[in-house]
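1. No letters, just coordinates:
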């Protein structure tokens, strides 16, 4: 499924954040959105996550305008999107239950198997998906640990596992490694790559240029109220068309 924003614009208290922003993510690709603080990276992700409607423009799944769809259909479209925020936001429970939450809320067993069979399976019915998601982030042996005992990096890895456990079509990542050490950062970047190998599309908002170089297939530069450059990562970092983009990726612009 292709998630797409077309000519999206938004303002806060009458002050424009950005306008005429278009961006699409296809299955299996990583699109990095880079730009200075305050450029609107998180706001753009909120629109792609279908949390709120932009002031102008459209957000669509495979050509279906999300906000023109009936509310019941819109809920189904939201369930196709997984989100990893900057902070893990885990519950006071063990690791397995935290990951399982995504399955139960986004992809309930009653939809997939029928109420009667779901009742017979109970909690054990989700164990395979939970184990697979935890294995993706190197925590398959930690399912019974209390979330409170995890380091910050481990907690973020659990948050990632929770977002991919129900196999979303698109994964949105909002500065997911900004507070992490190099090892945990590498684990999550590898997990993004492996998830995309399974056909999940990903949009990564990051201020880390090196991370965008390592992970992204395409890069969009969000600057001065719009996307001023978008294209293959190698071209955007090597020879962007827009002079502002060139200065930004070279570290010559200060905000």
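-> Alright, I've got the coordinates. These figures come from a predicted structure and were not determined experimentally.
2. use CA for all of it now, contacts and neighbours both
-> Will do.
3. now the strands for the stretch 151-255 of the chain?
-> Here the stretch 151-255 of the chain has its strands, by DSSP state E, counting those that start in this stretch, at 170-174, 201-205, 218-223, 226-232.
4. could you dump the ones you listed to TSV with mean neighbour count and distance to residue 254?
-> Converted to TSV, the strands of the stretch 151-255 of the chain look like this (neighbours: other Cα atoms under 10 Å; distance: least, Cα to Cα, whole Å):
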stretch	mean neighbour count	distance to residue 254
strand 170-174	25	22
strand 201-205	26	19
strand 218-223	24	12
strand 226-232	18	17
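5. So for residue 138, which of the ones you listed sits nearest?
-> strand 170-174 (18.6 Å; Cα to Cα).
6. can you list contacts of the closest one?
-> Contact with strand 170-174 is made by 1, 3, 25, 27, 42, 45, 49, 80-86, 163-164, 200-206, as judged by Cα atoms under 8 Å, 6 or more residues apart in numbering.
7. Nearest to residue 34, out of the strands of the stretch 151-255 of the chain?
-> strand 218-223 (5.1 Å).
8. Give me the residues contacting the closest one.
-> 29-36, 39-41, 212, 227-233, 236, 245.
9. and what of stretch 32-46?
-> Residues from elsewhere that reach stretch 32-46, judged by Cα under 8 Å, 6+ apart: 17-18, 52, 172, 174, 203-209, 212, 215-225, 248, 255.
10. In that stretch, which residues are buried?
-> Buried residues in stretch 32-46, counted by 16 or more other Cα atoms under 10 Å: 32-36, 39-46.
11. In addition, the following structure is provided for comparison:
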């Protein structure tokens, strides 16, 4: 699993995360909910190994990530995919965007299985790319220019790009915040597919109904850390912490 233990992070004199502990196992979806400004995106960036905690540890399969040397830490980081709130695509075809992660890993010398890279479809595209696009419902747009896509389609391409190189863990930062119901549903289906592939998923979302639909566990992040982390049904229907109950009911306002 990937685990954050007693993590705190300070920017200058401003504490952003305080004594946060959270883990995710392969094949598990964990949703992080909470008000704006409490550090959900920052938490994901710590999980992604983009940010080093001021205090606490980050472990991946029992290995202390920040105690490792830089080359080892890079190898660990390559096992983690991230989809940001706004899609950032290259001025290229959909296929070229999705295969970017594969190409980068090839150029860095990381071994990729035949299934991921060497096996090409009839159009010369790695089968892993076509398969990832099929998961998000865009397998018919391999050769289309990414700049011609709608916002929802672009976000689905971003998801496919992260999925194509088969990460062990996938981090999603408000992946459907500006999307229509159809695109939201397709991305939620893709999250379920990632779970079925034994990928551990952490999704930060403002949408509590979405968390109920897709998550195995939910963490409620408030200003002083998690008020509660537990099974989705328990957190929403029978929370143990009064702050959790008030936040979910709308009584707790930040």
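-> Nice, I can see it. Worth saying up front: this structure is predicted, and the values here are computed from it rather than measured.
12. Work out the TM-score between the chains.
-> Once superposed, chain against chain, the TM-score is 0.94 (TM-score structural alignment, normalised by the length of structure 2); 249 aligned residues with a Cα RMSD of 1.9 Å.
13. just the helices in the stretch 151-254 of structure 2 please.
-> Taking DSSP state H, counting those that start in this stretch as the criterion, the stretch 151-254 of structure 2 contains helices spanning 151-164, 181-196, 208-214, 232-237, 242-249.
14. Reformat these as TSV; add mean neighbour count and distance to residue 62 of structure 2.
-> Listed next are those as TSV, based on neighbours: other Cα under 10 Å; distance: least, Cα to Cα, whole Å:
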stretch	mean neighbour count	distance to residue 62 of structure 2
helix 151-164	25	24
helix 181-196	18	21
helix 208-214	16	27
helix 232-237	16	26
helix 242-249	16	30
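15. Can you tell me which of these is nearest to residue 109 of structure 2?
-> Short answer: helix 151-164, nearest of the helices of the stretch 151-254 of structure 2 by Cα to Cα, at 17.3 Å.
16. ok, back up a step: would you turn the helices of the stretch 151-254 of structure 2 into JSON lines with distance to residue 127 of structure 2?
-> Output for the helices of the stretch 151-254 of structure 2, formatted as JSON lines (distance: least, Cα to Cα, whole Å):
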{"stretch": "helix 151-164", "distance to residue 127 of structure 2": "9"}
{"stretch": "helix 181-196", "distance to residue 127 of structure 2": "17"}
{"stretch": "helix 208-214", "distance to residue 127 of structure 2": "27"}
{"stretch": "helix 232-237", "distance to residue 127 of structure 2": "35"}
{"stretch": "helix 242-249", "distance to residue 127 of structure 2": "43"}
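17. closest one to residue 90 of structure 2 among those?
-> Across the helices of the stretch 151-254 of structure 2, residue 90 of structure 2 has its closest neighbour in helix 151-164 (10.5 Å, Cα to Cα).
18. Could you list every helix and strand that the closest one packs against?
-> Applying 3 or more Cα pairs under 8 Å, 6 or more residues apart in numbering; DSSP states H and E, one finds that helix 151-164 of structure 2 makes contact with strand 80-83, helix 94-98, helix 100-107, helix 127-135, helix 181-196.
19. That helix against structure 1, how far on average?
-> Helix 151-164 of structure 2: mean distance to aligned residues in structure 1 after superposition is 0.2 Å, counting by mean Cα distance after the TM-score superposition for structure 1.
20. right, and the helices of the stretch 151-254 of structure 2 - which one's nearest residue 135 of structure 2?
-> It is, among the helices of the stretch 151-254 of structure 2 and with distance given as Cα to Cα, helix 181-196, at 5.9 Å.
21. Measure how far the closest one is from the centre of its chain, please.
-> 13 Å (Cα atoms, centre = their mean, to the nearest Å).
22. And that helix against structure 1, how far off on average?
-> So helix 181-196 of structure 2 averages 0.4 Å relative to structure 1 (mean Cα distance after the TM-score superposition for structure 1).
23. Summarise which helices and strands that helix is packed against.
-> For helix 181-196 of structure 2, where contacts count as 3+ Cα pairs under 8 Å, 6+ apart, the packed elements are helix 151-164, strand 200-204, helix 208-214.
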